[in-house]
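Peer 1: Build me a model:
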Amino acid sequence: MKALSVLALLFSLAACGSDKTSTNGMNLVDEGKFTFASSGEFKPFSVTDTDGKMTGFDIDVAVAIAKELGLDPVQKKFKFGGIVEGVKAGRFDAAVASHTITEERLKAVNFSTPYYYSGPQIFVRPDSSIKTLDDLKGKEIAVSKGSTYAKTAEEVTDKIILLDSDVTALEALSKGKHDAVITDFITGKEAIGAGMKIAGKELLGRSDQAIAIAKDNKKLLEEVNKALQTLRDNGTLTKISKKYIGEDITVDPEKE
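Peer 2: Next comes the predicted model:
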């Protein structure tokens, strides 16, 4: 009887040690589900509709990955600046939120193979004389919180305004605030198409966008990478890209 009590206690302690469940070796927030985070504020990658549901490029990619994994997709809207920490803390299985792979982020999470390729660009009002990064010396630049663009802005100014999203920054620029915004060129292109009074200037390089997964969840990382390869091979990623972007941004430009 005493032995049974000890076994029951050990089982109870083990169960309390983790809030996650294991499915085929993958540690998941909820069994049978792929719980992913996105900002819902990064059109056309993730946009929130009137019902609070997110749609967009990232969302479709996450849903396609869940299908390949045999899991039900569960979307969680979260402020971009806190998503990586949320993945690290186990709140989400993954972040499918257009994160650029950086050395700093790699200290907190692992990244999948890139699922699309992009790059930052300077955006200003149409009447601005600013054309290059050098022209932004001492100017006021708005960027989204948690993005990699703040570091680029720090190269030329200490007048950096952090806003909740790239769209918010571009809207403020369009209405006469700040001197410039640095953001993904596709997001800026989308904003111009939506009627914002802004213009794109110098492109500032390229970036690899990938899915963030907790460092202790190597099996999930492995399975997500397998799923992404399948989605590349069968044309699903290309189809999603053309649906939202109008062109294929899922192919590494250095391999074209």
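Peer 1: use CA for all of it now, contacts and neighbours both
Peer 2: Fine.
Peer 1: E68 in helix, strand or coil?
Peer 2: helix (DSSP: H, G, I helix; E, B strand; the rest coil).
Peer 1: Name all residues that make contact with it.
Peer 2: A227 (CA atoms under 8 Å, 6 or more residues apart in numbering).
Peer 1: where exactly do the strands run in the stretch 1-150 of the chain?
Peer 2: 21-23, 26-28, 33-38, 41-42, 46-48, 54-55, 72-77, 94-100, 109-111, 116-118, 120-124, 141-144 (DSSP state E, counting those that start in this stretch).
Peer 1: quick one more, to check against the first:
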Amino acid sequence: MFKKIRFTGMAVAILSTVLLAACGTSKAPSGSSAPAAATPPAGGTAKPTAKLVMATNATFPPFEFVDTSSGAKQFSGLDIDIIKQIAKNLGFEFTITDMPFASVVGSLKDGRADFAISGMSPTEERKKNVDFSIDYFKPRNAIVYLKGANYKTMNDLEGKKIIVPFGTTYEKDAKTIKGANVVAIDGSTAVIQEVKSKRGDAAMIDGSEAHEFLKKNPELEMSLLPPTEDSFAIAFPKGSKWVEPFNNELKKMQENGQMKELVKKWLGDQFAQ
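Peer 2: Okay, here's the model as predicted:
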């Protein structure tokens, strides 16, 4: 799981078709047999050339989640918007298969999916089983605290009581802070409740998670810490010909500002720097 702390719960498989262009006539087979011809022609928009299957675990807002606000189940989030843009440019249609995070890599290996995007870090262990695109996002850790506390850096937490999710990298990082009383409990929701109840001075959790908590808890603030070595990338079956076309589109989005705007849309100005 990404960053060693991705809490997913049990997700029931949901299959939802997302049509992004006019109806295509050919279907791309899974894995390495997917045609590279899906790359759009220079100066124009490609017509649909394939129908792909995307694997994800839609329990990680704001990257991917199931939105029922319209009365129907729809997949939404930053990762979904990124794929919609790539699909539009490359000219393919795709369906989304929602599954437990632990099953995502396996779905690529056994041909059930053509690519996966799910807040996934390209670890060395995963690279043994799947191929990855270039990085498209650098996650950041955050300090969460009651308004007015103004904890901007880890040094500001010296001698403070810090609440962290049990068994995570945050627990390890917090224990390096001089004089800190580090308390590890199960789950980010419980961690945030401890801070709200003033049973802890601050929490250390994933920045994107913190962003979502702040939407529902206006009494809280957060400070983002410098980027870590972690990153998110799109995964593919070994040898997939879709890696290069996806990489080309990701590079374009990074260069023309589209990626920055999507990050800003879902995570705010702090993450778009």
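Peer 1: TM between them?
Peer 2: Remark: TM-score between the superposed chains equals 0.65 [TM-score structural alignment, normalised by the length of the first structure]; 217 aligned residues with a CA RMSD of 4.0 Å.
Peer 1: just to revisit the earlier point, which of the strands of the stretch 1-150 of the first structure sits closest to K197 of the first structure?
Peer 2: strand 120-124 (8.7 Å; CA to CA).
Peer 1: hmm, who's touching the helix or strand containing E202 of the first structure?
Peer 2: Secondary-structure assignment from DSSP states H and E places E202 of the first structure in strand 199-203. In this structure, residues lying in contact with strand 199-203 of the first structure by CA under 8 Å, 6+ apart are 119-126, 130-133, 185, 188-189, 192.
Peer 1: Now with 10 Å, please.
Peer 2: Here strand 199-203 of the first structure makes contact (CA atoms under 10 Å, 6 or more residues apart in numbering) with 119-128, 130-133, 174, 180-185, 188-189, 191-192.
Peer 1: Inside helices: which ones of these?
Peer 2: 174, 185, 188-189, 191-192 (DSSP state H).
Peer 1: can you tell me which residues contact T189 of the second structure?
Peer 2: Shown in contact with T189 of the second structure (CA under 10 Å, 6+ apart): 165, 209-210, 213.
Peer 1: element containing it, please.
Peer 2: Judged by DSSP H and E, T189 of the second structure forms part of helix 188-196.
Peer 1: how distant is that helix from the center of its chain?
Peer 2: Centroid separation for helix 188-196 of the second structure versus its chain: 22 Å, with CA atoms, centre = their mean, to the nearest Å.
Peer 1: can you check stretch 64-73 of the second structure too?
Peer 2: On CA atoms, centre = their mean, the centre of stretch 64-73 of the second structure falls 18 Å from that of its chain.
Peer 1: Equivalent analysis for stretch 159-172 of the second structure, please.
Peer 2: That offset, for stretch 159-172 of the second structure, works out to 22 Å (CA atoms, centre = their mean).
Peer 1: Could you pull out the buried residues of it?
Peer 2: 160-166, 168-171 (16 or more other CA atoms under 10 Å).
Peer 1: Could you do stretch 47-59 of the first structure as well?
Peer 2: 47-48, 54-59.
Peer 1: hmm, back to that, closest to K127 of the second structure among the contacts of T189 of the second structure?
Peer 2: E209 (25.6 Å).
Peer 1: Tell me the counterpart of the closest one in the first structure.
Peer 2: Counting by TM-score structural alignment, E209 of the second structure lines up with T187 in the first structure.
Peer 1: picking that back up, which of the buried residues of stretch 47-59 of the first structure sits closest to L13 of the first structure?
Peer 2: I59 (36.6 Å).
Peer 1: Tell me who's in contact with that closest one.
Peer 2: Here I59 of the first structure is in contact with 36-38, 40, 45-47, 65, 73, 75, 96-97, 240 (criterion: CA under 10 Å, 6+ apart).
Peer 1: now do K197 of the first structure
Peer 2: 124-127, 170-171, 173-176, 191.
Peer 1: mind checking how far the aligned residue in the first structure for L267 of the second structure is from L136 of the first structure?
Peer 2: Following TM-score structural alignment, the counterpart assigned to L267 of the second structure within the first structure is I245. I245 of the first structure is 29 Å from L136 of the first structure, where distance means CA to CA, to the nearest Å.
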